[in-house]
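**Student:** Could you look at this predicted model? Sequence included:
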Amino acid sequence: MKKIFTLLTAAFLIQAASAQSTWKVDKAHSHVKFTITHLAVSDVDGTFKDFDATIVAAKPDFSDAKYSFTANTASVNTENEKRDGHLKSADFFDVEKYPTLSFTSTGIRPNGTNKYKVSGNLTLHGVTKPVTLDVVYRGTISNPMTNAPDAGFKVSGTIKRSDFGFGSKYGSPMLSDEVELNASGEFLKQ
């Protein structure tokens, strides 16, 4: 009887593991944006042109999802070449020393219908800190071009750059300590 129970448990765990799906970001239909306030009167937006993201989930509502994200810091773009060069320098991203930033989720909890609080570790400028982001699952459709499942997500949150020693030479009100994060993306089932 004990052997049968052990075999059934193993079969269940194998089935549960195989039921997980991996979703990769469709970069052509996704963006990663940040906003910081300059001189306490104006918002400046930036994006990362080179990034990757993956979601692994077993449940169709993504309530058990695990998120991972990386961005190439040298791909920062604020539509101003001089400012972008400064952001890539040791004053800010220090792209030579810290070529990537990353986020890996550690937990998820519901926060309304198709809304979640996702906690995880953000690594920026060589510092890793826990952060919590708001995630809205926008639904899954059959992509009309590929007939494959395509899921949409919206992510938002706020971090403090002082937590990461980022741009420490530039205090408020030159640059706000709080940086808003916003991302929107389509994810293709693999």
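**Tutor:** Arrived safely. Residues are numbered from 1 along each chain as shown.
**Student:** make it CA atoms for all contacts and neighbour counts henceforth
**Tutor:** Noted.
**Student:** so what's the closest residue to residue 127 other than its chain neighbours up against?
**Tutor:** Once flanking residues are discounted, residue 127 sits nearest to residue 164: 5.5 Å by Cα to Cα, 6 or more residues apart in numbering. If you count contacts by Cα atoms under 8 Å, 6 or more residues apart in numbering, residue 164 has them with 124, 125, 126, 127, 128, 129.
**Student:** Repeat the analysis, applying 7 Å as the threshold.
**Tutor:** Going by Cα atoms under 7 Å, 6 or more residues apart in numbering, residue 164 touches 124, 125, 127.
**Student:** Put this next to the first one:
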Amino acid sequence: MKNETKWLIDQSHSEITFKVKHLMIAHVKGSFKVFDANIYTTERDFMTAEIDLRIDSSSIITGDLKRDEHLKGDDFFDAKTHKQITFKSSTIGKPDAHGNHELWGELTIKGITKNVKFDVQFGGIINDASGNEKAGFTVTGKIKRSDWELVWNTTLEAGGLMIGDEIVISCEMELTNTGKKDLTMHVKEETTIDHEAGR
């Protein structure tokens, strides 16, 4: 009988960041500070992993309070109505020659769901100083914000737009093994984000 392992994100050693072109000449960077996930796998290489990630859309930080409030509003994430950004995995590809995997799944932003691909580098599994089993990953990808109707913009006097459409996403994830349970008893859990996490 196969067992599956449940992993949770170690938020003190993980981050979800992004950058977007600004004024056509530079980038603005930001991050989400509150997120959580349930991750189940039956294999040590995570090829069978089921990922259910939830991000608090109001936890966005870009280093400018006025801009952050704009991003939380109706022009962008509409965080009061759409409190979470979610990602549910569907397929994890075999590693290429450089050890990178393709991760496919459904990304939901502002109530709109699209199929997306991320590149994943698996760092391996190791025990920390307290004996807890940890797994590490680097996740990168690109999406177009217009696909989720995040289309607010301003035209520059010299031509072009103030904000680019392409969003570059970069995540560092450290997971903690919480133990195993029978695969036949697996029921997906509906959990809420701990809004105190990451603060």
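**Tutor:** Structure's in. What do you need? Just so it is clear, the structure is predicted and the values come from calculations on it, not from any experiment.
**Student:** hmm, back to that, for the contacts of residue 164 of the first structure, give me a markdown table that also has secondary structure, neighbour count and distance to residue 44 of the first structure.
**Tutor:** Shown next, in a markdown table, are the contacts of residue 164 of the first structure (DSSP: H, G, I helix; E, B strand; the rest coil; neighbours: other Cα atoms under 10 Å; distance: Cα to Cα, whole Å):
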| residue | secondary structure | neighbour count | distance to residue 44 of the first structure |
| --- | --- | --- | --- |
| 124 | strand | 21 | 19 |
| 125 | coil | 22 | 20 |
| 127 | strand | 14 | 23 |
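**Student:** those strands in the second structure, which residues are they?
**Tutor:** 3-9, 15-22, 26-32, 35-41, 50-56, 60-61, 84-92, 100-109, 112-127, 133-144, 163-182 (DSSP state E).
**Student:** whereabouts in the first structure does the fifth one align?
**Tutor:** Strand 50-56 of the second structure corresponds to residues 66-72 of the first structure when matched by TM-score structural alignment.
**Student:** And the aligned partner of residue 116 of the first structure in the second structure, how close does it get to residue 2 of the second structure?
**Tutor:** Using TM-score structural alignment, the equivalent of residue 116 of the first structure in the second structure is residue 101. Separation of residue 101 of the second structure from residue 2 of the second structure (Cα to Cα, to the nearest Å): 24 Å.
**Student:** quick one: which of these two has more around it?
**Tutor:** More neighbours surround residue 101 than the other of residue 101 of the second structure and residue 2, with 19 against 9 (other Cα atoms under 10 Å).
**Student:** quick one, what contacts that one?
**Tutor:** Taking Cα under 7 Å, 6+ apart, we find residue 101 of the second structure in contact with 92, 93, 94, 95, 119, 120, 121.
**Student:** Equivalent analysis for residue 154 of the second structure, please.
**Tutor:** 161, 162.
**Student:** let's see 8 Å
**Tutor:** 161, 162, 163.
**Student:** Now rank the residues you listed by neighbours and give me the top one.
**Tutor:** Within those, most neighbours by other Cα under 10 Å means residue 163, with 20 neighbours.
**Student:** Show me what that one aligns to in the first structure.
**Tutor:** Match for residue 163 of the second structure (TM-score structural alignment): residue 175.
**Student:** just residue 111 of the second structure next, same as before
**Tutor:** Using TM-score structural alignment, the partner of residue 111 of the second structure in the first structure is residue 126.
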